[in-house]
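S.K.: Only the shape, not the letters, is given here:
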């Protein structure tokens, strides 16, 4: 007879150590040792994908913290498995857990190009940059098979519609031909998320993302193609990777990044217990200090969702991070993240692409 497997188990290639309760579910279940033999928890989990027919393409927001008002996400859930991902709680809307389900049970949205084309054709549509990866990474591993992001870029290039992209993946280089063509017309900016130069930290913090060196290579190659590149130093985690701030900016600037931005770690809803359990699993000697510093930046709580506070935090430690970022970026001549400079004047709706009589 063996006891029930522990709830919290580190699994190879995955960020979360367990599946927290779905806050929308009316019931909960917990493993109990009833004396019967049970299999041990698997050390690895396969990725499952299901399709979802898209009813719409664009998501809209009015957040003053974001530099864009519309975004598009080809996939729900993300196999990258970043333990800190603020998008994890959104998986609960599909009756799935924000924990391991978020990175192993993915939803691929189908018909997005058709829905986007319809929305761009609406009479009242006003052209402004669309952000790809506002929630989950549009270049996560599933994109290599589905190619939805590439199809979207092809449509936007044909329409002369500006776009911004955020990714942690080297797969973006597959589409460098499209991005270079868009860059010639001032239609694109690419932001590469850079969290740490420590490959071992990256391995557990962001299991299935590109290595730090691969992300710097992406910056160099896109920059060489004329694509405007920015570095997103995010998230900064007090007591874990904040000491790398200046080195991250230095490395990004040498790789060709022209602009930079930073964000403090965000722990909404289920992300807080997931992150704390990850800390205790991989960095037990630092867990107490890290959580204490986070709470100092969040008014004593794990998270503060207020606009103007959620991205930066407050207090002495958060102010110090801001000062360090400003000083380093100024020294390096790196501007702030901006969608300014993208051309919205050349946009033409999809229905206007061809002559009706041809």
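M.R.: The structure has been received and is ready for your questions. This one's a predicted model, so the numbers in the text were calculated from it and none came from an experiment. Numbers count the residues shown, from 1 in each chain.
S.K.: Please count neighbours and contacts with C-alpha atoms only from this point.
M.R.: OK.
S.K.: Please give me every residue in contact with residue 119.
M.R.: Contacts for residue 119 were tallied using CA atoms under 8 Å, 6 or more residues apart in numbering; they are 56, 57, 58, 125.
S.K.: Can you tell me how far the third one is from residue 218?
M.R.: By that I understand residue 58. 27 Å (CA to CA, to the nearest Å).
S.K.: what's the answer for the second one, then?
M.R.: In this structure, residue 57 lies at 27 Å from residue 218, with CA to CA as the measure.
S.K.: Then the last one?
M.R.: From residue 125 across to residue 218, the span is 33 Å (CA to CA).
S.K.: okay, now the residue found closest to residue 210 once you drop the neighbours it is linked to in the chain: neighbour count?
M.R.: Distance criterion CA to CA, 6 or more residues apart in numbering; nearest residue to residue 210, sequence neighbours excluded, is residue 169 at 5.1 Å. For residue 169, the neighbour count with other CA atoms under 10 Å is 22.
S.K.: tell me the contacts of residue 169?
M.R.: 139, 140, 209, 210, 215.
S.K.: where's the fourth one, which helix or strand?
M.R.: So the one you mean is residue 210. Assigned by DSSP states H and E, residue 210 belongs to no helix or strand.
S.K.: A helix includes residue 276, no?
M.R.: Yes. Assignment of residue 276 by DSSP: H, G, I helix; E, B strand; the rest coil places it within a helix.
S.K.: Quick check, it in contact with residue 292.
M.R.: No. The pair residue 276 and residue 292 fails to qualify as a contact (CA atoms under 8 Å) at a distance of 11.1 Å.
S.K.: Which residue ranges of this protein form strands?
M.R.: Listed in chain order, the strands of the chain (DSSP state E) span 48-53, 59-60, 70-72, 75-76, 105-110, 130-132, 163-167, 188-193, 229-236, 259-264, 335-336.
S.K.: before we go on, here's another structure to hold up against the first:
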């Protein structure tokens, strides 16, 4: 097995006519399949803010400073997006990371467009904005500086404890009701967590991060994403209770959906990671999606369907009601503070 990686195979990129395969063992020195390192590649897009068309993800605009993600979460729906860059949804997604060093400049240019009306922009609509390389590159931090400078609302989705580094920016944004954070928490079982998402922090570290952010007044909700029947669905009550005790103000969840090549990657992984219950897990996932590993229908693809899913939703709602009773509903992020200007830096004064 590839230690420290989620995916254990390369899969075919449907957009490419050719692919690398290992056919002759004598050519092993020329074949990069077993190389453990991660490659980081600069890219320079012309725009940075994306309009989200899907009605299922709960956001209107997203911004992704990175493509690919070294966290290696086996279930990640973003794996398929790596194919558009000429890579694959398997090991490539974890080992070839594209980053956008000009992201902050592009965001500022976007805000200076006189036609832009402020709407919450979510960092990590695709891949985690606080993945390991962020510690060095600080692209997400530079973006937060722009959001604070223009007093523009921002949402964040992450599972990395590196986020505490930026409390000095997130705190002032929270004071103005300009930031909302969803912290991903998938399992309290370290044996499961290490296999599901091998390069993420422990559950204990994640809970300490939620506590630290909450103590500063930064609103945190958890995202149990995804719920995998037969693997972590029974943990829902414990996950919600632990998050609430750490200061989280709410919770959400998504059902696992193995779209595109992710199905092949996941099936290979689950047979190796949990051979004793792999068939049960795959069977229950199919039971949640009409007999298939994935259901592409809007409204169903991230919620699932069927009796298993109904029981999961019921368990989630009961646990949420028990743990978050009395917590006031947080108002929408503000848009009225936005510093509207098309004059560049001097227009802010």
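M.R.: That came through, no problem. No experiment lies behind these values; they were computed from the predicted model shown.
S.K.: Fetch the TM-score of the aligned pair.
M.R.: Here the TM-score for the pair of chains, by TM-score structural alignment, normalised by the length of the second structure, is 0.94; 347 aligned residues with a CA RMSD of 2.1 Å.
S.K.: who's more crowded, residue 58 and residue 218 of the first structure?
M.R.: residue 218 (24 against 18).
S.K.: With the flanking residues excluded, which residue is spatially nearest to that one?
M.R.: Going by CA to CA, 6+ apart, residue 218 of the first structure has residue 170 as its nearest residue, at 6.1 Å.
S.K.: can you check residue 28 of the second structure too?
M.R.: residue 22 (7.7 Å).
S.K.: Count the residues that sit near the corresponding residue of the first structure for that neighbour.
M.R.: Matched to the first structure by TM-score structural alignment, residue 22 of the second structure sits across from residue 31. Counted by other CA under 10 Å, the residues lying close to residue 31 of the first structure total 9.
S.K.: now residue 258 of the first structure
M.R.: 22.
S.K.: quick one, what contacts the counterpart of it in the second structure?
M.R.: Aligned counterpart of residue 258 of the first structure in the second structure: residue 249 (TM-score structural alignment). Applying CA under 8 Å, 6+ apart, we find residue 249 of the second structure in contact with 219, 220, 221, 324, 327.
S.K.: where's residue 249 of the second structure relative to residue 240 of the second structure, distance?
M.R.: From residue 249 of the second structure to residue 240 of the second structure the distance is 10 Å (CA to CA).
S.K.: hang on, the earlier thing: what's the residue nearest to residue 210 of the first structure aligned with over in the second structure?
M.R.: That one, residue 169 of the first structure, aligns with residue 160 by TM-score structural alignment.
S.K.: returning to what we had before: which one's more surrounded, residue 276 and residue 292 of the first structure?
M.R.: residue 276 (20 against 16).
S.K.: how about that one, what's its partner in the second structure?
M.R.: Match for residue 276 of the first structure (TM-score structural alignment): residue 267.
S.K.: Kindly provide the distance from that match to residue 94 of the second structure.
M.R.: 17 Å.
S.K.: do the same with residue 121 of the second structure
M.R.: 25 Å.
S.K.: contacting residues for the aligned partner of residue 145 of the second structure in the first structure?
M.R.: For residue 145 of the second structure, the aligned position in the first structure is residue 154, judged by TM-score structural alignment. Residue 154 of the first structure makes contact with residue 178 under the criterion CA under 8 Å, 6+ apart.
S.K.: separation between residue 154 of the first structure and residue 166 of the first structure?
M.R.: 17 Å.
S.K.: One more: residue 147 of the first structure?
M.R.: 16 Å.
S.K.: neighbour-wise, which of the two wins?
M.R.: residue 166 (23 against 13).
S.K.: hang on, the more buried one packs against residue 135?
M.R.: No. Applying CA under 8 Å, one finds residue 166 of the first structure not in contact with residue 135, separated by 9.8 Å.
S.K.: Please produce a markdown table containing the strands of the first structure, extended by distance to residue 243 of the first structure.
M.R.: Compiled in a markdown table, those are given as follows (distance: least, CA to CA, whole Å):
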| stretch | distance to residue 243 of the first structure |
| --- | --- |
| strand 48-53 | 37 |
| strand 59-60 | 35 |
| strand 70-72 | 32 |
| strand 75-76 | 32 |
| strand 105-110 | 34 |
| strand 130-132 | 29 |
| strand 163-167 | 23 |
| strand 188-193 | 17 |
| strand 229-236 | 9 |
| strand 259-264 | 13 |
| strand 335-336 | 21 |
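S.K.: Would you tell me which of those gets closest to residue 314 of the first structure?
M.R.: Of all these, strand 259-264 sits nearest to residue 314 of the first structure, with 10.0 Å by CA to CA.
S.K.: post-alignment, the closest one versus the second structure, mean distance?
M.R.: By mean CA distance after the TM-score superposition for the first structure, the fitted strand 259-264 of the first structure averages 0.6 Å away from its aligned residues in the second structure.
S.K.: what's the angle between that strand and strand 229-236?
M.R.: 10 degrees (axes from the mean of the first three to the mean of the last three CA atoms, to 10 degrees).
S.K.: Quick one: map residue 226 of the first structure onto the second structure.
M.R.: Using TM-score structural alignment, residue 226 of the first structure pairs with residue 217 in the second structure.
S.K.: which ones are touching its match?
M.R.: So residue 217 of the second structure contacts 171, 174, 175 (CA under 8 Å, 6+ apart).
S.K.: Isn't the second one up against residue 218?
M.R.: Meaning residue 174 of the second structure. Yes. The criterion here is CA under 8 Å, and residue 174 of the second structure meets it with residue 218 at 5.4 Å.
S.K.: Touching both of the two, which residues are there?
M.R.: By CA under 8 Å, 6+ apart, the residues touching both residue 174 of the second structure and residue 218 are residue 180.
S.K.: Give me the more crowded residue out of the two.
M.R.: residue 218 (25 against 21).
S.K.: returning to what we had before: any idea how far the nearest residue to the match of residue 276 of the first structure once chain neighbours are set aside is from residue 218 of the second structure?
M.R.: Closest residue to residue 267 of the second structure apart from its sequence neighbours, by CA to CA, 6+ apart: residue 282 at 7.6 Å. Applying CA to CA, the value for residue 282 of the second structure to residue 218 of the second structure is 38 Å.
S.K.: next one: residue 233 of the second structure
M.R.: Counting by CA to CA, the gap from residue 233 of the second structure to residue 218 of the second structure is 28 Å.
S.K.: next one: residue 149 of the second structure
M.R.: 18 Å.
S.K.: can you check residue 260 of the second structure too?
M.R.: Taking CA to CA, one finds residue 260 of the second structure at 36 Å from residue 218 of the second structure.
S.K.: And for residue 300 of the second structure?
M.R.: 31 Å.
S.K.: ditto for residue 309 of the second structure
M.R.: With CA to CA as the criterion, residue 309 of the second structure and residue 218 of the second structure are 32 Å apart.
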